[in-house]
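Participant: Pasting the sequence and the predicted coordinates here, then a few questions.
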Amino acid sequence: MSSAVDTTQPARRSGQALLVWGLLVVAANLRPSLTGVGPLLDRVQAGLGLSPAVAGLLNTVPLLAFAVVSPMVPRLAARRGPERVLAGGLVVLTLGIAIRWIPATGSVFAGTVLVGAGIAVGNVLLPSLIKRDFPTKVGLLTSAYATVMGGVAAVASGIAVPVSEVVPGGWYAALGCWIVLALVAIVLWLPQLRTPPPVPATVRGGHRLPWGSGLAWAVTAFMGLQSLGFYVIVTWLPGVVQDTGLSPAEAGWLLFLFQVVAVLTSLVAPAMLRWARDQRAVAAVNSLIMLVGYVGLLTAPEWALVWTIVLGLGGGACLVLALAFLGLRARDAAGAGALSAMAQSIGYLLAAVGPVLFGLLHSVGSGWRAPLILMCAAAVGQATVAMVAGGGTVPAADDHRTPDHTPSPAR
């Protein structure tokens, strides 16, 4: 008996380590194909002869793809198995990057749609897989993959222009270079395809989304509002601070600083999750930190460096919390997948509207006051829903009992 244990335990640990590496490399692919577009947008616009409005759609289309594709993922995972569906998402992402490498308007937009669809699959399934395979380490592994995701995203935005200036092909080669990382993810994920497909009786009803749960809607609102804040910042922070006298290059470095601070903050998030009995206070406090950053930009924009750091501190923590809620608020892996699909579908739809509305308010009001007041209101709303989203358990979609709001322990 002991020899059997001795031989299976190392194999099990090796399999778990390979799974963790696979999840982290998948996470590394969930943002660089998006954050690498913004710095190159003027070059893409000039190269394809696009109007500013049409070029701006390259940042909006992936978020709309998230909203459309996310609700479909739990049903596919229930039928085919999450490992196979995630592998399919990686293939779609790789194909999208390859198509976007072709310097033609139709190819760039078609590839962007596929990139968004492939990333949406990973967005939904990573919380579900972590909940299923590492139920006692949800907070730790969520922080790890959020850190990897944010770190690679920051690098992508920082190297996009330099790469476009040194590689043959310019901007479209800079967009296409991320195919290498996507291919690495596919190779590392192949061992997971040995997992048997799900038995129908064990997954029946697991794909239904919890539309009737107030707690699920609170988690969705928190996810949407923090996503709205992130995409408004990465889209408009350079414009806001340039009006204080900073050069475009200095504004770009501030945006990079925001992302770096957010990544560093995400490293501290597991300690916050372990310290808190539930996550209500932690989520509300970090949402209010975001409010301080917006109020600072509104009232003392000349201190933009300070407010950028403040926004990074709050934003990095809120991202990890939003992702952790998808596992911590769910009863099981199927519930985490369903909650993830709902929260990310509605959440990214809200995020897609945010930068457009922010820019519209700026155009109508000829200043940043009205847009920044909007973000202050969004931060207040985020802090409010945090007091619900930070505790309790979302009931199964086919469970008509009153939702359980008993605080669940941080993992």
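Facilitator: Alright, I've got the coordinates.
Participant: drop to CA atoms for contacts and neighbour counts, all remaining ones
Facilitator: Fine.
Participant: Now residue 41. Nearest residue, chain neighbours left out?
Facilitator: Leaving aside its sequence neighbours, residue 41 sits nearest to residue 55 (Cα to Cα, 6 or more residues apart in numbering; 6.9 Å).
Participant: Could you check which helix or strand contains that neighbour?
Facilitator: helix 52-69 (DSSP states H and E).
Participant: so after that helix, what's the next helix or strand?
Facilitator: helix 73-80.
Participant: How about residues contacting that following helix?
Facilitator: 82-85, 121, 124-125, 197-198, 200, 203-204, 206-208, 334, 337-338, 341 (Cα atoms under 8 Å, 6 or more residues apart in numbering).
Participant: How far does that helix sit from its chain's centre?
Facilitator: Its chain's C-alpha centre and that of helix 73-80 lie 20 Å apart, by Cα atoms, centre = their mean, to the nearest Å.
Participant: how much space between residue 206 and residue 89?
Facilitator: 20 Å (Cα to Cα, to the nearest Å).
Participant: hmm, I was thinking of residue 112
Facilitator: Where residue 89 is concerned, residue 112 sits at a distance of 14 Å (Cα to Cα).
Participant: Compare those two (neighbour count), which wins?
Facilitator: The residue with more neighbours, out of residue 112 and residue 89, is residue 112; 26 against 23, by other Cα atoms under 10 Å.
Participant: quick one, what contacts the more buried one?
Facilitator: So residue 112 contacts 58, 61-62, 96-97, 100 (Cα under 8 Å, 6+ apart).
Participant: Residue 290 contacts residue 315, doesn't it?
Facilitator: Yes: between residue 290 and residue 315 there is a contact under Cα atoms under 8 Å: 6.7 Å.
Participant: hang on, the earlier thing: which of the contacts of helix 73-80 are buried, as a ChimeraX select command?
Facilitator: In ChimeraX, a selection of the buried entries from these looks like this (16 or more other Cα atoms under 10 Å):
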select :82,83,84,85,121,124,125,206,207,208,334,337,338,341
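Participant: ok, and here's another one to check against it:
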Amino acid sequence: MNLTQENPGIAANDGRITPPAPGLRRAALLLLGLSVMLIAFNLRPIFSSLSVLLPEIIRQTGLSSASAGYLTTLPVLCLGLFAPLAPRLAQRYGVERTLLGVVIILGLGTALRGYGGIGALFAGSALAGAAIAVGNVLLPSLVKRDFANHAATMTGLYTMALCGGAAAAAAFTLPITHALGNSWAIGLGVWVIPVVIVALVWAPQSLRQNSRARHATYTVSGLWRDRLAWQVTFFMGLQSALAYCVMGWLAPILRERGLDGVTAGLVVSVSIMVQVFTSVLVPPLAVRCKDQRFFNAALAAIAGVALLGLLFAPLSTVWVWGILQGVGQGGLFAIALTVIVLRSPDSHVAAHLSSMAQCVGYILAATGPLFVGLLHSWTGGYSATAWLFIVLSAGAAISGWGAGRTTYVKVKSTPRKSP
């Protein structure tokens, strides 16, 4: 289903966004919105499911802490490396069909992780990360195109779905693994089931896409020279580095501090579930303000301080710090996606800014979980990661202050016809 083709007014030839025509059925938009949320739900379980099983994988396979750091970093690195492909794929095949490919490849990667063996685990993680990279870029563009009048609300909803998928994997992966013979491979592979479900829901909509959409391309120039675009990019990258430190290493950190595996997974799950609520609340509140500078900086500070509490505060307070970290991290992620939309004058610029922010941003974010693993390998503990968390949260606050200014990136978006 290509709503832009049903109603060309959504994305006019000059790149301006206009409200949907009255004849556009509400049911079509509701189905599209639900489908976007279902896709988003499946874009994070590969990270949090690995986190809660990491001690078992290390113990059963003999991985070192440094190698585990590479494993947690690999899919995040793929998020950055493959993000630039998204606009080109969408222009050639259409957003809907490209997202169908994303779901299929994500399913293959998730299933491969469940095959067993270190080689399959690394290969499946890379394949899934590549698919998620394209999905990450296209979802903000889809929101800008088809939900232009409700961009903040829809961003909050699909961010809620992202957090929900991560929380579900953090909470249920270890119990499922215990119930199915303590096989870490099965515990990882079981998350292919919701991917198959969303593929069945999305396929009929994507295959009805009008093929003419594939020939409408836009040239966006000047983005990589724009200061605001770089501030948005660094904000996305640094807050993502914090997020993947949490998803990749918080459970092992808490287990080393003395919590059992199931409880550690529940703390991570509750923290991520709190992100669900803040991700829904923050974007509508932020867009009502004159700018988003204060929101960005304050949320970065909250997320960073809470991580320090999880590292050093008494275990009796771990739930408080976990909830506080969820407030900060969920708000950070939602507002980082929101500023991509708010700083873009049209959906085509949004796709390219999203690609830039996630290409450079996720390559930067990959250093977060990598350094956690390396620091643990070098020092034998997690205390040294406190300095890493301080640097990342301070950087997110500074870049977020710049990204929160009420203005557009200064670029040119011009239509051209494919040969």
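Facilitator: Ah, there it is. A quick note: this is a predicted structure, and the numbers were derived from the prediction, not measured.
Participant: re the thing from before, isn't the residue nearest to residue 41 of structure 1 right up against residue 43?
Facilitator: No: using Cα under 8 Å, residue 55 of structure 1 is not in contact with residue 43, being 10.0 Å away.
Participant: who's more crowded, those two?
Facilitator: residue 55 (21 against 18).
Participant: Tell me how far that one lies from residue 47 of structure 1.
Facilitator: 11 Å.
Participant: do residue 62 of structure 1 as well
Facilitator: Residue 62 of structure 1 is 21 Å from residue 47 of structure 1, by Cα to Cα.
Participant: same question, residue 29 of structure 1
Facilitator: Residue 29 of structure 1 sits at a distance of 26 Å from residue 47 of structure 1 (criterion: Cα to Cα).
Participant: In terms of neighbours, single out the busier of these two.
Facilitator: Taking neighbours as other Cα under 10 Å, residue 29 of structure 1 and residue 47 compare with residue 29 leading, 27 against 15.
Participant: Tell me which residues touch the aligned residue in structure 2 for the more buried one, please.
Facilitator: The alignment partner of residue 29 of structure 1 in structure 2, by TM-score structural alignment, is residue 42. For residue 42 of structure 2, the contact set (Cα under 8 Å, 6+ apart) comprises 162, 165, 194-195.
Participant: can you check residue 62 of structure 1 too?
Facilitator: The contact partners of residue 62 of structure 1, taken as Cα under 8 Å, 6+ apart, are 34, 112-113, 115-117.
Participant: could you redo the last one with a cut-off of 6 Å?
Facilitator: Neighbour list for residue 62 of structure 1: residue 116 [criterion: Cα atoms under 6 Å, 6 or more residues apart in numbering].
Participant: Would you quantify the distance from the residue mapped onto it from structure 2 to residue 369 of structure 2?
Facilitator: Matched by TM-score structural alignment, residue 62 of structure 1 corresponds to residue 75 in structure 2. Using Cα to Cα, one gets 11 Å for the distance from residue 75 of structure 2 to residue 369 of structure 2.
Participant: Now whatever helix or strand residue 316 of structure 1 lives in on structure 2. Mean distance?
Facilitator: Residue 316 of structure 1 is part of helix 304-328 when elements are defined by DSSP H and E. Here the mean offset of helix 304-328 of structure 1 against structure 2 after fitting is 1.5 Å, by mean Cα distance after the TM-score superposition for structure 1.
Participant: Just the residues contacting that helix, thanks.
Facilitator: Residues from elsewhere that reach helix 304-328 of structure 1 (Cα under 6 Å, 6+ apart): 127, 131, 139, 142-143, 223, 258, 261-263, 265-266, 286, 289-290, 293, 296, 336, 340.
Participant: Geometric centre of structure 2: which residue is closest?
Facilitator: residue 136 (6.0 Å; Cα atoms, centre = their mean).
Participant: The alignment partner in structure 1 of it sits in which helix or strand?
Facilitator: Counting by TM-score structural alignment, residue 136 of structure 2 corresponds to residue 123 in structure 1. Using DSSP H and E, residue 123 of structure 1 maps to helix 105-133.
Participant: what's the average per-residue distance for that helix once overlaid on structure 2?
Facilitator: Helix 105-133 of structure 1 sits 1.2 Å off on average (mean Cα distance after the TM-score superposition for structure 1).
Participant: which part of structure 2 lines up with the following helix or strand past that helix?
Facilitator: Downstream of helix 105-133 of structure 1, the next assigned helix or strand under DSSP H and E is helix 138-166. Aligned using TM-score structural alignment, helix 138-166 of structure 1 spans residues 151-179 in structure 2.
Participant: Tell me which residues of the matching stretch come out buried.
Facilitator: Buried residues in stretch 151-179 of structure 2 (16+ other Cα under 10 Å): 151-174, 176-177.
Participant: Quick one: average offset of that stretch versus structure 1, please.
Facilitator: Stretch 151-179 of structure 2 sits 1.0 Å off on average (mean Cα distance after the TM-score superposition for structure 1).
Participant: Distance of the equivalent of residue 371 of structure 2 over in structure 1 relative to residue 128 of structure 1?
Facilitator: For residue 371 of structure 2, the aligned position in structure 1 is occupied by residue 357, per TM-score structural alignment. Distance, residue 357 of structure 1 to residue 128 of structure 1, by Cα to Cα: 32 Å.
Participant: More neighbours: these two, which one.
Facilitator: residue 128 (29 against 14).
Participant: Contact partners for that one?
Facilitator: Counting by Cα under 6 Å, 6+ apart, residue 128 of structure 1 has contacts 333, 336-337.
Participant: need the next SSE after the helix or strand where residue 271 of structure 1 lies, C-terminal direction.
Facilitator: Assigned by DSSP H and E, residue 271 of structure 1 belongs to helix 248-275. With elements assigned by DSSP H and E, the helix or strand that comes after helix 248-275 of structure 1 is helix 280-299.
Participant: Not counting its own residues, what contacts that next one?
Facilitator: With Cα under 6 Å, 6+ apart as the criterion, helix 280-299 of structure 1 contacts 307, 310-311, 314, 376, 379, 383, 386-387, 390.
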